[in-house]
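Colleague: Predicted model, plus sequence, below.
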Amino acid sequence: ILLLPAIGVSINMISMFAFLVVLGMGVDDAIVVGENVYEFRQKGMGHMAAAIKGAREISKPVTFSIITTIVAFVPLLFMPGTTGKFWAPLPAVVIIVLAISLLEALYILPAHLAHSSSEPHTGFGRRIHAMQQSFSNGFSRFVDTHYRRLLDMCLRHRYITLSSAIAIFIVVGGYGTSGHMGMIMMPQVAADEIEAGIRLPVGTTPDQAARVAGLVTDSTRRMFEEHNLYEVAEGVKTNVRRGSFIDVEIVMRPPDEHDTSAEEIIALWRDQIGDIEGVSQITFEAERGPGGWRQDISVDLSHSNIETLEAASQALLLRVQEFEGVTNVNDNYDKGKAQFDFTLLPEGKNLGLTPADVGQQVRDAFYGALALRQIRGTDEIEVRVKLPKEDRKDIQSFADLVIVTPAGAEVPLLEVVNVKRGAAFSSINRRDGRRVINVSLDVEPKRQVSRVLEAIQTETLPDLRADFPGLTWTFEGSQAEMRESTAALWGSFGLAIAVVYALLAIAFSSYLQPLIVMTAIPFGVVGAIIGHIILGFDLSLISFMGVIALSGVVVNDALIMIDFANRKRDSHSAFDAIHMAGLRRFRPIILTTLTTFGGLTPIIMETSRQSAYLVPMAISLGFGIVFATAIILVLVPCLYMILEDLKSHAGNTRTA
């Protein structure tokens, strides 16, 4: 906590979650060191000697295990966009705590253990000690009987064990990537607000906008009364923006006070409002926390010809509405106010007229020509001459308007120009210098977003380009952010895996043994998927962030097991060494798994809205560690022996 201000991190929801995440991890190395010291104490060594020998023996694998965990969290520091800023405190806190915990485990903890009291316990302490001894003896009996038999069986049938593990990975991984599980940007949480966004034609008067706002507000209040929604929502807010946009918001009560979803209210609201005369577009959205209002799919269309671009956007609007579950289809194209476009005819040019001459005289007729400017006190008064008000409102005035040529002659306006009705642009949207029209939509349920997105990418847009040659498109909004974040995550993940491999290669002085340790990573992913399935969560970007962090955590137990086996190879066979390593490391592996999962359990079980963004990462970490531990205890020893088999086979081949 003392170091957080120095790195710009405050005490907030994410940093507190980071402390919960690292709560179990931070004691893992202490458990491993303490358990190793305890083993030497059981052999009759004194407190000081056991503390020194136990800490020294385990210092190398513990140091590398902490470093690999830190490396796995580093990619989360470089997440781009809003998501990266939102989650930045998590890896920062975890890295700091892990670094400090390493110092504590290797120096402070052994010092405490070296000066432990050997005096017999009395009173309440005696009863606690008796309970601890009873549990420890029972745990040891379980290891010496049940786990020993399981390990013997798996080692002797190691190829069947490996095949079974691969089958589990294929089945679960295939299910996770088959589309049966939803893939979403952010976890779905209860909405704070629900908004109806109403777009009016450009040029709508304030009175007309107020009338529409009143109609929508009245419809909303009737909906509240008919469906008794006052227990669900606190009230309604209406805001008219720039005359052409109206926002009507329903402020929701906390989700623990009701069980009505935002989707249910939106369905009622859409039916209640219906179609309103004079409204260009109505969209309904639910505000769900970080990122604010965002639509599920957003496409920017671009073309060199604005008429073609407009036609293509309208065609896309119609086609995406045919997809099941698609709602709130809209675009950002607005034709703007009606206008008359003047084109100078050859007859006008022959009379010496220019477009500027004609434009100025038409403007003077309707907006006024400056006739007099007079100073009265501190005020300047302008006198302008223009057509009478009733003529300025009559379109026939164009037919009667007279233009004066440079020679002083008077000619009717329509004899020198061609007049055509058109529309002014209320705004011109560009992205990277290209004129674009954005088409956006929502999908319900959210797990179907990836399916609809794939259909639009592979079918709808290519067909649209066939109808409108030269059309290009890009995905923006939440899709662009997810694409950018996912690409950054996978790139960082690949680099982190490479660094972890390099660290393990240094620790083992081998290029093959790190591969054994790293088999825990894919099975950690399997555990994360199983956790999401059990708890009914869709996979999200936050879930993938948890998987990346998991990759550095799950290798720790395997690292320490392989290190122990390597040290025993000097005096034992490969089978005996890995068998002893499995039995010896079972206790610390189980304890570290339980502490890590226990630290994450409160978040996994939390149901508040604030925790909804944290739960997927906690599920990935917690269930991934539990499943990977089960795999490590049986598969890593088998892989160790399979590697020895391959070495023996290679040696026999060279000898032959």
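Modeller: Cool, the structure landed.
Colleague: Every contact and neighbour count from this point should use C-alpha atoms.
Modeller: Will do.
Colleague: can you map out the strands along the stretch 501-650 of the chain?
Modeller: 539-540 (DSSP state E, counting those that start in this stretch).
Colleague: same question, the stretch 251-400 of the chain
Modeller: Assignment of strands within the stretch 251-400 of the chain using DSSP E, counting those that start in this stretch yields the ranges 281-287, 297-302, 326-331, 338-344, 369-376, 379-385.
Colleague: how deep is Phe169 tucked in, by neighbour count?
Modeller: 18 (other Cα atoms under 10 Å).
Colleague: Show the contacting residues for it.
Modeller: For Phe169, the contacting residues are 522-523, 526, by Cα atoms under 8 Å, 6 or more residues apart in numbering.
Colleague: Looking at those residues, which are in helices?
Modeller: Judged by DSSP state H, helices contain the following of the contacts of Phe169: 522-523, 526.
Colleague: now, which of those residues sits nearest Glu459?
Modeller: Closest approach between those and Glu459, by Cα to Cα: Val526, at 32.2 Å.
Colleague: Count the residues that sit near that closest one.
Modeller: Val526, neighbours per other Cα under 10 Å, totals 24.
Colleague: Alongside the first one, take a look at this:
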Amino acid sequence: MIAWFAKNDVAANILLCVIMISGLYVVMNKIPVDLFPAIEQRSVQVSMSLPGASPQEVEEGISIRIEEAVQDLEGIREITSRSNEGSASVTIQVEEGFDVRQMLDDVKIRVDAISNFPVDAENLLIQVPQWRRDAIGVMIYGEYDAVTLRRFADDIRDEISALPAVSQVEISNTLPFEISIEIPEMILRQYDLTLEQVSGILRQNSTDVSAGNLKTEGGDIFIRSRGQAYRATEFADIPVITTQDGTMIKLGDIATIKDGFEETPLRMRFNGVPTVEIEVFRTGDESIVEVTEAVRQYIEQKQSQMPQGMTIDYWRDRSEPIKARLETLTKSAWQGALLVIILLALFLRPSVAFWVCLGIPMTFMGAFLFMPLFDVSLNLMSLFAFILVLGIVVDDAIVTGENVYSHLQRGEDPLQAAIKGTQEVAVPVTFGILTTAAAFLPLAFQTGRGSWYAAIPFVIIPVLLFSLIESKFILPAHLKRVKPRLPGQKPSKFSMVQQKIATSLERMIERFYQPALAQAMRWRYATWVAMFAALLIIIGAIASGQTKFIFFPRVQSEVATANVVMPAGTAFESTDRIVAAMTVHAKSLQEKYRDTDTGESVVRNIYSISGGRNSTTGRVQIDLIPPESRPIDVSTREIVNEWRQLVGQVAGAEQLNYRAEIGGWGGSPIDIELKGRDVDALSELGEKLKDQLRGYAAVSDIEDSLSDGKEELQLELKPEARLLGLDLNTVARQVRQAVFGFEVQRVQRGREEVRVMVRYPLEARQSIETLEQMMIRIGPNQEVPLWQVADVFPGLSPNTILRVDRQRTLTVSADFDKEGGNLSLVQEEVGRWLSDEIAAYPGTYFEMAGEARDQQESSQGLLVGSAALAILIYILLAIPFKSYSQPIIVMSVIPFGLVGAVIGHWIMGMDLTLLSFMGMLALSGVVVNDSLVLVDYVNQKRKQGVSLKEAVYNAGGRRFRPVLLTSLTTFAGLMPLLFEKSTQAQFLIPMAVSLGFGILFATLITLFIVPVNYLILEDIKAYLRRYKSDMKGLIKAKSTS
């Protein structure tokens, strides 16, 4: 095949063009653009509502029943339930290796079979949470009431949905519409009505009824009555009762009808002005750039049509950081490619360097063909993978091209030189590519946060395989065009420079490298001991903590968020005042970091939310300009720290935390689950744990999942109530209908489902006194006040009940300054303290969650991947060598590559991270390539009859240039990324450091340790042969005697 393609350059060029054109088409039309890869959701979520119920009622009526129904399903990793006021959420984590969709079907069957849910339970939803790709936010804001803003937002949402580039739009952080019909108790008594009776009357009169078809000669005519009410005015016209004098009393005569939102306080502000947010998402293969451009064009056109005092603007255009990051990494890729081309041109003939470099775009286009098959988008990770492989991808072409170039220098025919030079190194080059591909393969099977990097092997492996095709079938057809330099031909100036470099390199090999190699071969055991000692020193530095290890580095975002949670029962206005104060401090930062020349501030917008589903929560978000574009040099972390200091301690706040990083789905840096049946014991232990954490300077934002509890009123039936024929259920149900309300019906208005409620006026539901005066019906025209039949006692109800694996659970979490402390050490110390402390609480135990759990899972994945990789590399080396021992020579260089990786982190002043170790894992397959080429050359020469030491010695000199060149190109391809300053590229750099510096150090080691190990292995073989021979002689001597 090699000879056929070399002779048939038309076929080689057609193959090249097909790959290039196909790949270009796919990348332009089939590969979506994202900032980060989508993460597979390995969980099933069950949610259900129980309006008006306390968390305990929700726990007993919904959460526990769902847990018990699904707990024995195979493949469940963990069951977590949260019981809140009026709603339950149960999340079922699925073990790796089990089908999430199958688990979804199994859960649906089990939950659908539950027959004893509370009567009022509704809105059962069972789903696999979807990875939502936010594209851009649209803000409609102005000094208008919430209903007016919402109705404008509804129209704008529909218009944006109609844009050709947009497919999914939602109004976010808003409340459902509700029609509230409020009737005072006095009016009800006046007309001898109950809320339930009013509800029944409305239900009968607010409806559309089909009356069948009228058969006529002209056809069927459909008959139906139209009585459904949709608006407050229509409900007001419904007749409720007719008096004895014939007067018709309508609902509007006895009730106050409010057409608005649910009775849940919510206040949203954009730059201090009331607002409604519309969120636009990207789905499928849609381009986020096209989606955001379409929305921003719409906003520009719509602005002139908005009412006076109302503004429409965009918020958090996610395409901006994507374009900036991709532009930055693309620039790094082009700079790296340019450095690779320059290096190749300096060491090889320019024509040879050109044909070698032509393989780079071809292999990249080949990888683009496979990206849609693996569901890989063009994102920060996949582009980073292209940069990683930039210098590696030409390794096989360099070895092939350099060998062909050597044949040309000896005056051989270009075609024969191309064929022979390619065939000579075909085996080591092929298996070298396979070992490199194998090195990246374990990254595809990482779990936990390690799965974030799964896109890397799905890019690198196709690139390497296409490089193998290019170096075997396309490159030889091009290299045959390289003409040898004729005798007496005047060299060009560039050729003269190149010749000087080549001469200098040869002189260095002869004067420095080969004498040093001879000494290393002579003192091979001392050399081996010295290198092994260096390896032990590095391992000791890591184990002792001298080299800092941050498993998950912080990825700074362009959005800083502050969240506050006040104690349950806190008035909404109190929470809103705190949010307003946090917003004021954010505005002060906006002014502080405003450029005096341009007027541009680092802080672009401020968005705050008070209340919502929980009136005691608040959030403030600051939208920041990307770090590389900021008019003032200040980091996101510095802004957040200053914001935290300005806000200070919020009196009474249960939780107050600040976040400004991407990728928080793995949990907090410190996250500990306390489990047991005794809630008081969990609470006491949780307080002790928080006190212990406060002793660490690097720990901040300490919080737990157990609130102080919401005030509640508990009813206890009096003995005389039973004499009146009342039971607790009857009394409680009448109280619930009066306070929470009686649902009449739900009507569909456009996209919105509107709940119609009948209840007492708000002022009748705001004090214990009015509640006690509430009248309880005991029969027709008979009623008594509540205080006569029941006692009302104050109490506390937990705001949220958390259960993990069917156990009551208290979580204690905290943030951690990873630059200022050692997280692993703190986690270890806290774990030891907790193990001792928990002995005083029988039946209670703890588990490390959050980052600690992710770290354990990722570490296990790395260990398993490392073991599998070592076996795979050994197999791939043993096959071409046809030897069980020689793969050990090649693999012996791997630990020294790791030494280089650690030294590289020292030089760059960086901490070791998860990506550092992933880089080391990938390095294991890359560094063996040079060793493989050396050992293969020694084996070839020994087959030709050259002595062992001469073959080993000559191998170093003969393969010095390709070994050096492959290492330099790999490092050159990574160099621009190593010095990249953009914020979100920082966490990628440790992997590039591991690869780049590991390759450089391994090259130096390879040129000495491989010859030394080859000789040591032969010494061992010779010793074993002598020992075996001596044993045979001894046995023979004994047998003859």
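Modeller: Cool, the structure landed. The structure displayed is predicted, hence computed values, not measured ones.
Colleague: what's the TM-score here?
Modeller: The TM-score (TM-score structural alignment, normalised by the length of structure 1) is 0.88; 643 aligned residues with a Cα RMSD of 3.5 Å.
Colleague: quick revisit: can you check which of the strands of the stretch 251-400 of structure 1 gets nearest to Gln361 of structure 1?
Modeller: Minimum separation from Gln361 of structure 1 across those (Cα to Cα) falls at strand 369-376, 8.4 Å.
Colleague: List the buried residues in the closest one.
Modeller: Ala369 (16 or more other Cα atoms under 10 Å).
Colleague: could you give the angle of it to strand 379-385?
Modeller: Put simply, strand 369-376 of structure 1 runs at 160 degrees to strand 379-385, going by axes from the mean of the first three to the mean of the last three Cα atoms, to 10 degrees.
Colleague: For Val93 of structure 1, pull up the helix or strand it's in.
Modeller: helix 89-103 (DSSP states H and E).
Colleague: quick revisit: okay, the strands of the stretch 251-400 of structure 1 in TSV with distance to Glu410 of structure 1 next?
Modeller: As requested, the strands of the stretch 251-400 of structure 1 are exported to TSV (distance: least, Cα to Cα, whole Å):
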stretch	distance to Glu410 of structure 1
strand 281-287	47
strand 297-302	46
strand 326-331	47
strand 338-344	16
strand 369-376	18
strand 379-385	18
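Colleague: Determine which stretch of those is the most buried.
Modeller: strand 297-302 (a mean of 23; mean count of other Cα atoms under 10 Å).
Colleague: which helices and strands sit right next to that strand?
Modeller: Using 3 or more Cα pairs under 8 Å, 6 or more residues apart in numbering; DSSP states H and E, the elements in contact with strand 297-302 of structure 1 are helix 306-320, strand 434-443, strand 472-475, helix 478-508.
Colleague: what about those, which gets the closest to Asp645 of structure 1?
Modeller: Using Cα to Cα, those put helix 478-508 closest to Asp645 of structure 1, at 18.5 Å.
Colleague: Report the central residue of structure 2.
Modeller: Nearest to the mean C-alpha position of structure 2, by Cα atoms, centre = their mean, lies Gly663 at 4.8 Å.
Colleague: got a list of what Asp400 of structure 1 touches?
Modeller: 412-413.
Colleague: Try it again at 7 Å.
Modeller: By Cα atoms under 7 Å, 6 or more residues apart in numbering, Asp400 of structure 1 lies in contact with Pro412.
Colleague: and if you look at Val143 of structure 1?
Modeller: Residues in contact with Val143 of structure 1 (Cα under 7 Å, 6+ apart) are Leu583.
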